[in-house]
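[1] Whatever this is, show me its structure:
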Amino acid sequence: MTSKSIQPMAERLPDGNMQALQQFLNQSPWDPLPVRRRIAERLCEAVRPEVWVVDDVSFPKCGTASAGVARQYCGALGKRAHCQVAVSVHAATDLASWPLEWDLFLPEEWAGDQRRRRRAGIPDEVTHVPKTHLALGLLDRLAGQGMAVPVIVADAGYGRSVCFRLALEERGWSYVLAVDPKEIARSAAAEPYQPAYGGLGPPTPPRYRVAPRPLPGLVDDVVAFEEVAWRQGGKGTMTARFAVLQVQPPGKEASRTIQEHVGGRSCWNGVLPLKTLLVEQAEEAGEPTGYWMTNLPATTPIADLVRWAKMRWRIEHDYRELKHGLGLDRFEGRTWRGWHHHITLVTAAQAFLTLRRLGPKAQTPA
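    Presented below is the predicted three-dimensional model:
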């Protein structure tokens, strides 16, 4: 969808006009949101997704004029570099996956630079917010369109945010999010105690005697691992050893949310809510190799938890096709509107290919 690809496109059309195509992409006022909405509806009608995957993708840039470009971590290069970063939500099943929504991350340095914003055509209402906030906005938009929200999956970049996890819970959504091993929690058996009242001021709230520990410290010999298979890979069935246990993650945000629900600090017994922790340990590994936090009950079949946790692999296929086959990262325009037009047209092309590949496999929900 760049100037390099628009020219051959125009040459293939009977009345191809390269200038008109460039204007349609970069300056035309058409709204991309209804187009992306219809694409999402059409794909979800054809195949009911098991999960929605929240992710972000980077686009390396040589200059600094393109909307949202800044020196930041660039996943495409594996280091800090000048790039744009987009947050996305993908629907996925074992059969297929496809993008549902996108937004462009605006770094803090762009927030108050009015001259730079005007040149890139960034709307006044667009401000700098964390990627987790962008993701929540995309999820809210999709849910507001009447789409059923399945289990939400994301890597540790989102899973480590307690605020993000709580926001999903407040909306009544289920999640299976990767978390860092250094995240701390207490065992399910830990209980707070009530210090004796000293007679002055309000009573001291309940507190735990045992400090929280990093997740590896909670996985001991008592935890039972079992072998679980989750999909067929190029070299056969993919399996590993997994265990499920309950933990109590600490945090001011979690405590504040509970106090609001029970009527204040004085009404809270100090017990933090239990969360389910999925732990992976490869056969040849001496210690766990992966952790996922979920608000689903520990009685959820472990095969389901593993399949959802591992479903993120599907969107790597999306990126491979979107980038190498459809030009996702080849947009040479600089404007906010142009980027959204480009990403929408690439999404439409990928949706077309997905539906063609599915053919009779597509299952329309009853």
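
[2] From here on, just use CA atoms for contacts and neighbour counts.
    Will do.

[3] can you pull out the helices in the stretch 51-200 of the chain?
    Secondary structure of the stretch 51-200 of the chain (DSSP state H, counting those that start in this stretch): helices at 108-111, 114-120, 131-144, 156-159, 162-170.

[4] mind listing what's buried in the first one?
    So that's helix 108-111. 110-111 (16 or more other CA atoms under 10 Å).

[5] for stretch 178-196, same thing?
    178-181, 184-188, 190-191.

[6] In a markdown table: the helices of the stretch 51-200 of the chain, plus distance to residue 22.
    Below are those laid out as a markdown table (distance: least, CA to CA, whole Å):
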| stretch | distance to residue 22 |
| --- | --- |
| helix 108-111 | 26 |
| helix 114-120 | 16 |
| helix 131-144 | 28 |
| helix 156-159 | 36 |
| helix 162-170 | 38 |
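
[7] Before we compare anything, build this one as well:
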Amino acid sequence: MTTTQETPDMLTGRPLGDLSRRLFGHLHRSDQQRWGHVYLQGLLRTHGKKTVRRMAAVVTGSEAASVSLHQFVNASPWEWAPARGELARWAAQSLPVRAWTLAPAVLPKRGNHSAGVHQRFLPESGRTVNCQLGLGLFLDAGQAHVPVDWQLFLPPRFTGDEAVRDRAKIPASAQARPLWAHALRLVQDMASRSGGRTAPVVADLTALCDTMPLTRRLHGGGHTFVLAVPGQTTLADPNLPPGERESVRGLLLRRGLRHPVGAGRQVVSYDTPVRGLRPEGQHIHATGRLLAEWDAGTGRPGRIWLTNITDRHPAELLDLARSPQGARTAIARMGEDFGLLDFEGRSFPGWHRHMTLVSAAYACSTLEGMGR
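    Sure thing, here's the model as predicted:
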């Protein structure tokens, strides 16, 4: 017997109906629109693992409808970019967005045929896993983090071998790029969808890639940012002798200013130049800032962040820097309750469509909960 958990206002009423029409309104076929709505309902209403068979049974009463759901995600020729654009606009209209947060999602996989699957060492767990690596952009509203766009990291073997590319249905436009380039693409796409309204870009990608190329291109593109940097990162500084560089941890330790923020806590900051690279190749420089929470127990700075925002108090910036933790919490919940890990397919388009639908289901649930 299949059990369901339904919230009528969310699952069959206006919020889900409005979002479904916005996401799939660009599709010309009514059957595509219908199955998109059914898939969203299945992600919201099905307990446990979100297989297409179980979702079909919960929503339609017939497991046979799973064939149509599987085809809608894996084979039906619909583009996910317009749906994500509508999701981003819908969420931005409903939330007091304070940041665009980038966060990785490690999706364990079996076998080696799913698009982007590879072996990756995870420092936080100290083990190597077989996985896909997705990078999401989340709208941070303080109490909520809503995913609106994704990039899938592709190792070179998926783009350099035509047979592998064809088997995973990877389009020619998708290339093997470093993770920071995927992050930049997410920000650029969000900027193009937002009608000129932007927000600070916040991320901690230090365990996955070199973030300095991202800082230079974000600054050169006119984006504000708060990005984590490894403590051993070295920077040139006008207060140092010509040609000398010092680690960011050393700069904060020896030259940083401490700011009390209450409850015995302190933030340490140091103003330092940031470099930017414009899209046309021109290099620019401006004043930036290093900051970290001071660890009184060790007498050292904690996680270190680099920002080009200098008109806010360091404590406010450090609060913004906590945004990636909120996005990671959202990813964990998407895996537990919204089918993030349950994609039944191996193709590049199927992965992107599933991630779009999971993000929409999570957004609908989150915004409905905030409304209540």
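
[8] Can you pull the TM-score for these?
    In this superposition the chains share a TM-score of 0.80, using TM-score structural alignment, normalised by the length of structure 1; 322 aligned residues with a CA RMSD of 2.8 Å.

[9] ok so, going back, quickly compare the helices of the stretch 51-200 of structure 1 and say which is most buried.
    Greatest average neighbour count among the helices of the stretch 51-200 of structure 1 goes to helix 156-159 (a mean of 19), per mean count of other CA atoms under 10 Å.

[10] what packs against that one?
    strand 175-178 (3 or more CA pairs under 8 Å, 6 or more residues apart in numbering; DSSP states H and E).

[11] quick one: the strand it packs on to chain centroid distance?
    Centroid separation for strand 175-178 of structure 1 versus its chain: 9 Å, with CA atoms, centre = their mean, to the nearest Å.

[12] Ignoring the adjacent residues along the chain, who's closest to residue 133 of structure 1?
    Spatial nearest neighbour of residue 133 of structure 1, chain neighbours left out: residue 164 (7.8 Å); criterion: CA to CA, 6 or more residues apart in numbering.

[13] Residue in structure 2 paired with the one you found?
    Counting by TM-score structural alignment, residue 164 of structure 1 corresponds to residue 214 in structure 2.

[14] ok, that match - contacts?
    180-181, 183-184 (CA atoms under 8 Å, 6 or more residues apart in numbering).

[15] closest one to residue 222 of structure 1 among the helices of the stretch 51-200 of structure 1?
    The stretch from those with the least distance to residue 222 of structure 1 (CA to CA) is helix 156-159; that distance is 25.9 Å.

[16] Any chance you could list what contacts that closest one?
    Looking at what lies outside helix 156-159 of structure 1 - CA under 8 Å, 6+ apart - the contacts are 132, 164-165, 177-180, 293.

[17] And the residue nearest the centre of structure 1?
    residue 54 (1.7 Å; CA atoms, centre = their mean).

[18] From residue 135 of structure 2, how far off is the counterpart of it in structure 2?
    Taking TM-score structural alignment for the superposition, residue 54 of structure 1 sits opposite residue 102 in structure 2. Remark: distance between residue 102 of structure 2 and residue 135 of structure 2 (CA to CA, to the nearest Å) = 7 Å.

[19] Quick check: neighbours shared by these two?
    residue 183.

[20] before we move on, the earlier item: Throw the buried residues of stretch 178-196 of structure 1 into a markdown table and include distance to residue 276 of structure 1, thanks.
    Below are these laid out as a markdown table (distance: CA to CA, whole Å):
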| residue | distance to residue 276 of structure 1 |
| --- | --- |
| 178 | 12 |
| 179 | 12 |
| 180 | 15 |
| 181 | 15 |
| 184 | 14 |
| 185 | 11 |
| 186 | 12 |
| 187 | 11 |
| 188 | 10 |
| 190 | 15 |
| 191 | 17 |
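
[21] How is residue 329 of structure 2 assigned, secondary-structure-wise?
    Assigned with DSSP: H, G, I helix; E, B strand; the rest coil, residue 329 of structure 2 falls in the helix class.

[22] Now for it, how many residues are close by?
    13 (other CA atoms under 10 Å).

[23] aligned partner of it in structure 1?
    With TM-score structural alignment as the criterion, residue 329 of structure 2 matches residue 317.

[24] thinking residue 252 of structure 2 is in contact with residue 289, fair?
    No. With contact defined as CA atoms under 8 Å, residue 252 of structure 2 does not count as touching residue 289 (10.3 Å).

[25] Looking at these two, which is more packed in?
    Taking neighbours as other CA under 10 Å, residue 252 of structure 2 and residue 289 compare with residue 252 leading, 23 against 18.

[26] hang on, the more buried one in a strand?
    No. Under three-state DSSP, residue 252 of structure 2 falls outside any strand and is assigned helix.

[27] Residue in structure 1 paired with it?
    Match for residue 252 of structure 2 (TM-score structural alignment): residue 219.

[28] cool, and residue 178 of structure 2?
    Checking TM-score structural alignment: residue 178 of structure 2 goes with residue 130.

[29] since we're on that match, how many residues are nearby?
    Neighbours of residue 130 of structure 1 (other CA under 10 Å): 12.

[30] same question, residue 353 of structure 1
    Residue 353 of structure 1 has 12 nearby residues by other CA under 10 Å.

[31] Residue in structure 2 paired with it?
    Checking TM-score structural alignment: residue 353 of structure 1 goes with residue 365.

[32] you'd agree its match is up against residue 10?
    Yes. With contact defined as CA under 8 Å, residue 365 of structure 2 and residue 10 form a contacting pair (7.1 Å).

[33] what lines up against residue 33 of structure 2 once you look at structure 1?
    So, by TM-score structural alignment, residue 33 of structure 2 is left unmatched.

[34] can you tell me the helix or strand for residue 33 of structure 2?
    Here residue 33 of structure 2, judged by DSSP states H and E, is contained in helix 30-45.

[35] Ok, residue 239 of structure 1 next?
    Counting by DSSP H and E, residue 239 of structure 1 is found in strand 236-248.

[36] how about that strand: buried residues?
    Counting neighbours by 16+ other CA under 10 Å, strand 236-248 of structure 1 gives 239-248 as buried.

[37] what separates it from the chain centre, distance-wise?
    21 Å.

[38] Buried residues of the next helix or strand after that strand, list them for me.
    Following strand 236-248 of structure 1 in sequence order, the next helix or strand is helix 252-262 (DSSP H and E). Using 16+ other CA under 10 Å as the burial criterion, the residues of helix 252-262 of structure 1 that qualify are 254-255, 258-259.
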